[in-house]
Every structure is written in C-alpha cells, then in structure tokens.
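Asks: give me coordinates for this.
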Amino acid sequence: MRLLAPLPRLWSFAGLALALLFLPAAAMAAAPTQSFLQPMSATAQEQSAHLMRVIAVTMIVILPVLIGVPLILWRYRLRGAKAKYTPEWDYSGKLEWVLWGVPVLVIIVLAAWLWSFTSRLDPYEPVGQKPLQVQAIGLDWKWVFIYPEEGIATVDELALPVGRPVELTLTTDTVMQSMLIAPLTGQIYAMPGMTTKLNFAATRTGSAEGENTQFNGDSFGRQKFIVKALQPGQYAAWLSAVRGAPVLDDATYRVLRRRSVLAGARTDLGLSKQAIPIYFSAPDRSLFDRIVAKYHLSGDSGAVPALGGTGLPPKGGVSSR
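Replies: Predicted coordinates for the structure are as follows:
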C-alpha cells in the first residue's frame, strides 16, 4: 500500500508536465509566424528547403568528425590491442584526397546552389501578373503602408489576399532601414531618397510578423508590424472597413513622422493609447513620390517643411528634425 500511495501524485506531476509542454505550442499557434521555417509563400518555402539542403551537405563533413574522433580515441587508447605502432608514418595519398577533395566538392555544390537560389528569388522579379501595389515608408519607429490603387493607408498592418502577387515598393523618411517578413519574403534595405522592391505572394492564410532589422534608435526593437494573409472575400471586407477611416493628409503625416512608436502615434492623433494598427482612407496618391523626391531638393526649399523635414542637416549644420 505504501508503494501505491504516491501514484496519484505522480499522475498529477505527469499532467502538469504535459500541460507545460503543450502551452508553448498553443501560444505559438496564436502568435504571428516569425520564421521562414513556417513558410507562408513560395519564397519562404524555397528558403526553408535551401537551409535543409545546406545542413544535409555539411553533415558530410561534420558527421565523420563527430563519429571518427571517439573511434580514434578508443582504438588508439593506451592499452588498445589493435592499435598499430607506426612512428615513421607521415603521409597517405588516399587520406589527402579525402581530406581536401570532400570539402572542395562541398564548397562547389553549396556555391552552385546559392547562385541558382539567389537568381531564382530575385526580390525585384515579379512573381505573377497584375500584382497588388503597396508602398511602404519606414519611420521612427513604425511603418506606413499606402495602397494607391485601393485608396487606403495603414500603420503597422499589411493585409494582402492569398494567391495574388504583391509588389512592395519601399523607401524611408528617416535613416536607412531594413525590412524583413521572414515567413513570406527575404530582407531588403530601404533608404531615404531611393526606392527598393520586394515581390512575393502568400500561399496560405495566417498572420506573420514583419520588422526592421537595421538599428535606428531607442525603440528599434518595437518597430514591428503584422502581415495578414486573407482569403479574397476577407480581404474585400477588410478594404471596405478601412475605407471608412479618416483621411491621410500632409498634416496627419507630419504627426506620424514624429519619433514615436505605434501607441505614441495614436496618442498624438487623439486616438486610444494602444499598440494596434491605424487606418486611413484616400491618401494623396503622390505622397510616396513626394517623400522620395524631397531628399533631392535643396535644404531651403519650401516643399521640405511641408512633409516634416528630411532629417538631414541643412547647410548650417543643425538638424532639421
């Protein structure tokens, strides 16, 4: 009887252990996807497959070392009967070919794969016909997304329909930044006065996390946004809801351009102080182009202050921010 008494307690511990094991999995299921190992596009699928191929090939070099070192230590131990004493041995042609030939072949294979992979996944190359046009503006410390064809804009939320190609055109209205949406596409830089592009298409519904990977100040770690891959019907409903939001004009944009995180920007705009996306309707279709162009104007141009300055030092040496 004394041996059976602890069994209920053991079952309780087992149940607690199982709960702790599955809680993180449940939490991860509810959180946005953050890794290309959980791909939501063909691009991320290729990246994941490429990583698996690289690991498999590099194991050709790594596994012999992991297995061979213990075997050599055992075979040539002090009292080993099979260990052959050869003090004059210093060269083996077969071993030289293996030691140099295998790594060279591995490097050649990896280089060929990388060349093919990089060429195939060119971020500037469209992935389909009639892509959804989205303009992304990096700020301190948030992202503004303008849908010129849809007549809407968002802050820190990028919604897109599953199956439709997306062409994302990026710039920044502050320092250089770097956008990464790992489950959907690769990383690319955004620079003031310049534009770069990302082309991708979601293959399944879900939410992913996008971020800036280029350090740009105190709240760098909070400059993240949500990407929602929706079914076409859900995307149409989302568009209808956003089109009823306030207008994004120059005055509103000047507020967004302040150095603040999402919750701070909402407070500045008279909204609730929550870290939830902001929606706008009817943005000026030339806003993105004017933001890019103002970095090519002289510092005394009247057009620069209209969009909140450039963040670049004027001729006098004092920052306009």
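
Asks: could you use CA atoms for every contact and neighbour count after this?
Replies: OK.

Asks: mind listing what A306 touches?
Replies: D250 (Cα atoms under 8 Å, 6 or more residues apart in numbering).

Asks: could you measure from it over to G193?
Replies: 16 Å (Cα to Cα, to the nearest Å).

Asks: same check, this time on A201
Replies: 27 Å.

Asks: tell me which element R290 is part of?
Replies: helix 287-293 (DSSP states H and E).

Asks: contacts for stretch 178-189 next, please.
Replies: So stretch 178-189 is in contact with 33-44, 123, 176-177, 190, 196-202, 208-214, going by Cα under 8 Å, 6+ apart.

Asks: try 7 Å
Replies: 33-36, 38-41, 43-44, 177, 190, 200, 202, 208-214 (Cα atoms under 7 Å, 6 or more residues apart in numbering).

Asks: list the buried residues of that stretch.
Replies: 178-186, 188-189 (16 or more other Cα atoms under 10 Å).

Asks: quick one on the thing from earlier: now the helix holding R290: how far from the chain's centre is it?
Replies: 25 Å (Cα atoms, centre = their mean, to the nearest Å).

Asks: and the next helix or strand past that helix?
Replies: helix 303-306.

Asks: next, the buried residues of that next one.
Replies: Quick answer for helix 303-306 (16+ other Cα under 10 Å): 303-304.

Asks: for it, what is the distance to the chain centroid?
Replies: With Cα atoms, centre = their mean, you get 32 Å for helix 303-306.

Asks: again with stretch 49-59
Replies: The answer for stretch 49-59 is 21 Å, by Cα atoms, centre = their mean.

Asks: stretch 129-136 too?
Replies: 18 Å.

Asks: and what of stretch 277-287?
Replies: 24 Å.

Asks: contacting residues around that stretch?
Replies: With Cα under 7 Å, 6+ apart, stretch 277-287 has contacts from 148, 151-157, 242-249.

Asks: narrow those residues to just the buried residues.
Replies: By 16+ other Cα under 10 Å, the contacts of stretch 277-287 give 148, 151-157, 242-243, 245-248 as buried.

Asks: among these, which are in helices?
Replies: V242 (DSSP state H).

Asks: which of the buried ones among the contacts of stretch 277-287 lies closest to Q135?
Replies: P148 (7.6 Å; Cα to Cα).

Asks: and for comparison, fold this next one:
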Amino acid sequence: MTSSKALRWFTSLYMLVLMLLITTGCTENIIVLNPKGPIAEQQRDLMLISTLLCSVVIVPVLILTAIIIWRYRDKKGRKAKYTPNWEHSTKLEAIWWGIPILIILTLAVITVQATYALEPSKPIESDKEPVTIQVTSLDWKWLFQYPDQGIATVNEIKLPKDVPIRFEITADSPMNSFWIPQLGGQMYAMSGMAMTLYLQADELGTYWGSGANYTGKDFAKMYFNVEATTQEEFEQWVNEIKAASPKLTLEGYKQLAEPSASEILSFSAFPEGLFEMTVTKYASSHNHGLSWKDIQKIQIEE
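Replies: The predicted structure follows:
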C-alpha cells in the first residue's frame, strides 16, 4: 500500500513538473511565439491574452478539483464537514457563472477588434512601397513570381526588411495553405481564386515557410526558406538572377507544374500574365465567369 501511494505521488509530481516545463519553456524554440514581423506579433499577443484569460477559469478549477478529491476522499477519521441537505449557494453560483461570462465577453471584444485589425488583405501602414510576390501552389513545390522585378523562383523567397510584402496567392494544384509562422498566419491557396496577404519582416534573418494543407505524396517537401535582407542585398540578388538564370517559358511552366518535388530554382523572366492565366483558367472552369480585371475590381471594392 505504501509503495502504491508513493507511486501516485511521484506520478503527480512528474506531471506537474512536465506541465511547468512545457508552459514556461523558452518561446524562442516555438516559432509561432517568436514573431519577426508586425502581423505575427499581434497574432502572438492575441494567443497569449486568450490563454491567460482562459487560465483564470481553468487553473482554479484544476486546483479545486485536486483539493476536493483529496479532502473528501474515503478514509477513516475523515474530518470534512458532512452537509447532505445543502443544495444551493447564491454567492457561489454568482462566482462560477459570473466570472466565465465576463471572460467570454472580454474575449469576444478582443477577438472582434483583432479580426478587423488583422484582416489579411489590409495593407500594412508604411512609408515604403510594398513589394508584390505572386505565389502559386504546385504539386509539390511553390512558385514565386516578382512581377515588378521580372524574376521568379521555386521554393525560395527573398524580401527586403521593413518593407510591406503583398502576397497574391493561388493554386495550380489541390488546395494548399501558404504559411510563414514567424511573419504571420496562414492563407489558403485555391484554384480559381487570388487571395491577398500582407506581411512584413522587421529583422534580418532566414525564416521557415511551408504548405499547411495535406496535398499528397510529397506534401512534406513543400517547404521553403524566406530570407529577409537589406534593400541593397535584395536588389543585388535580383540582378544576379537576371544575369545568370534561364527564362521560364510557358512550356517550361507546364513541365514545372507536373506533380514532382523540386529543389530551389530561379528564373530571369517568366511569361507575362502567367499568374493571371493560372487564376482565370480555373475561374472559367468553375463557372465564375470572371476575368482577372474583374477579380482585381472586386478586391478593390472590398
């Protein structure tokens, strides 16, 4: 009996220590809690505030549960007060209903405000012009087109620090989800649609990006690096690609779109309107009846 009791105490202590290590561990190792941009910072703060508010209810309930189980356990010589006719307490009812209601209302207000503030297509306030990157999800790779710079890459993004990035996202494959955890939340890539996502990197460095939707055999290989550089380094990188990389032709794109994994590639040019053609070919097949100009007009009106 003594060894069994000791084992229970050891197990309880172990679980408590494990929970403390998990909840108080260094957030540097959890990339969604280590933001490197303004959007990710606001999303991190929303997660932490929501967790703390929920803990106001969850932690006392867990503690009281342990106390009640221990105090009212079946044992000889128990001194806990026995009140079989007790059935109601207005004070207690007010506490265990009032506090959760206040927390839910607070969470509702915070969530609504954050939802509007973090609207993905809302431009980031900046005195710098945004850089546009057109993202196309393929099987099983990512194609990134820089329409203003006239270059394209596969499974690699470079962007200047402290400059808003306007991602235009679509798919020429099954639906996927474009995600750079340290810069912001994920955005679905869907055929026949052009989704808009604004992000920004505030620090120099290399960040991990990935597809966040299961899309088949080589889904696990759909990851890419995002390197935030200085403006000068970004322009130098663009010039190097223009000088040394081949052009992406329409036939080359059709081969690239075939289901297969890919290493990092770069192209000094790509067919004009390639992204728009990818969007509208599926829009037509879905009977959306929208041209690329129609899509842009709707986005502006929204």
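
Asks: tell me how the two chains score on TM-score.
Replies: Once superposed, the chains reach a TM-score of 0.79 (TM-score structural alignment, normalised by the length of the second structure), with 255 aligned residues with a Cα RMSD of 2.0 Å.

Asks: hang on, the earlier thing: what range in the second structure does the helix holding R290 of the first structure sit on?
Replies: Helix 287-293 of the first structure corresponds to residues 274-280 of the second structure when matched by TM-score structural alignment.

Asks: nearest to L132 of the first structure among the buried ones among the contacts of stretch 277-287 of the first structure?
Replies: P148 (9.5 Å).

Asks: so how far is V227 of the first structure from that closest one?
Replies: Taken as Cα to Cα, the span from P148 of the first structure to V227 of the first structure is 18 Å.

Asks: ok, G264 of the first structure next?
Replies: Taken as Cα to Cα, the span from G264 of the first structure to V227 of the first structure is 21 Å.

Asks: and for L184 of the first structure?
Replies: 9 Å.

Asks: over to V57 of the first structure?
Replies: 34 Å.

Asks: then G93 of the first structure?
Replies: From G93 of the first structure to V227 of the first structure the distance is 57 Å (Cα to Cα).

Asks: same question for R53 of the first structure.
Replies: 28 Å.

Asks: and if you look at V102 of the first structure?
Replies: 43 Å.

Asks: between those two, which one's more packed in?
Replies: Per other Cα atoms under 10 Å, whichever of V102 of the first structure and V227 has more neighbours is V227, with 21 against 14.

Asks: how about the more buried one, what does it touch?
Replies: Per Cα under 7 Å, 6+ apart, neighbours of V227 of the first structure: 157-159, 207-210.

Asks: now check the second structure for the residue matching it.
Replies: By TM-score structural alignment, V227 of the first structure lines up with V226.

Asks: distance from the helix or strand hosting its match to the first structure after superposition?
Replies: Using DSSP H and E, V226 of the second structure sits within strand 223-229. When the first structure is overlaid, strand 223-229 of the second structure sits 1.0 Å from its aligned residues on average, using mean Cα distance after the TM-score superposition for the first structure.

Asks: distance from stretch 7-22 of the first structure to the middle of the chain?
Replies: That offset, for stretch 7-22 of the first structure, works out to 37 Å (Cα atoms, centre = their mean).

Asks: against the second structure, where does it fall?
Replies: Using TM-score structural alignment, none of the residues of the second structure align to stretch 7-22 of the first structure.

Asks: likewise for stretch 140-149 of the first structure?
Replies: The aligned range for stretch 140-149 of the first structure is 139-148, by TM-score structural alignment.

Asks: how about the matching stretch: buried residues?
Replies: Under 16+ other Cα under 10 Å, the buried positions of stretch 139-148 of the second structure are 139-147.

Asks: for G128 of the first structure, give me its contacts.
Replies: So G128 of the first structure contacts P165 (Cα under 7 Å, 6+ apart).

Asks: confirm it sits in a helix?
Replies: No: read with DSSP: H, G, I helix; E, B strand; the rest coil, G128 of the first structure is coil and lies in no helix.

Asks: quick one: buried residues of the longest helix belonging to the second structure?
Replies: When every helix of the second structure is counted residue by residue (DSSP H), the longest turns out to be helix 38-71. By 16+ other Cα under 10 Å, the buried positions in helix 38-71 of the second structure come out as 38-44, 46, 50, 53.

Asks: counting contacts, what elements does that helix pack onto?
Replies: The elements that helix 38-71 of the second structure packs onto, with contact taken as 3 or more Cα pairs under 7 Å, 6 or more residues apart in numbering; DSSP states H and E, are helix 90-117, strand 184-189.

Asks: return the most buried member of these.
Replies: Mean neighbour count (mean count of other Cα atoms under 10 Å) peaks for strand 184-189 among those, with a mean of 22.

Asks: what's the angle from the helix or strand following that one to strand 184-189?
Replies: Sequence-wise, the next helix or strand downstream of strand 184-189 of the second structure (DSSP H and E) is strand 195-199. With axes from the mean of the first three to the mean of the last three Cα atoms, to 10 degrees applied, the angle from strand 195-199 of the second structure to strand 184-189 works out at 160 degrees.

Asks: how far apart are strand 195-199 of the second structure and its match in the first structure?
Replies: Mean deviation for strand 195-199 of the second structure: 0.6 Å (mean Cα distance after the TM-score superposition for the first structure).

Asks: how about whichever helix or strand comes after that strand: buried residues?
Replies: Sequence-wise, the next helix or strand downstream of strand 195-199 of the second structure (DSSP H and E) is strand 205-211. For strand 205-211 of the second structure, a neighbour-count test (16+ other Cα under 10 Å) marks 207, 209-211 as buried.

Asks: centre-most residue in the second structure?
Replies: G185 (2.7 Å; Cα atoms, centre = their mean).
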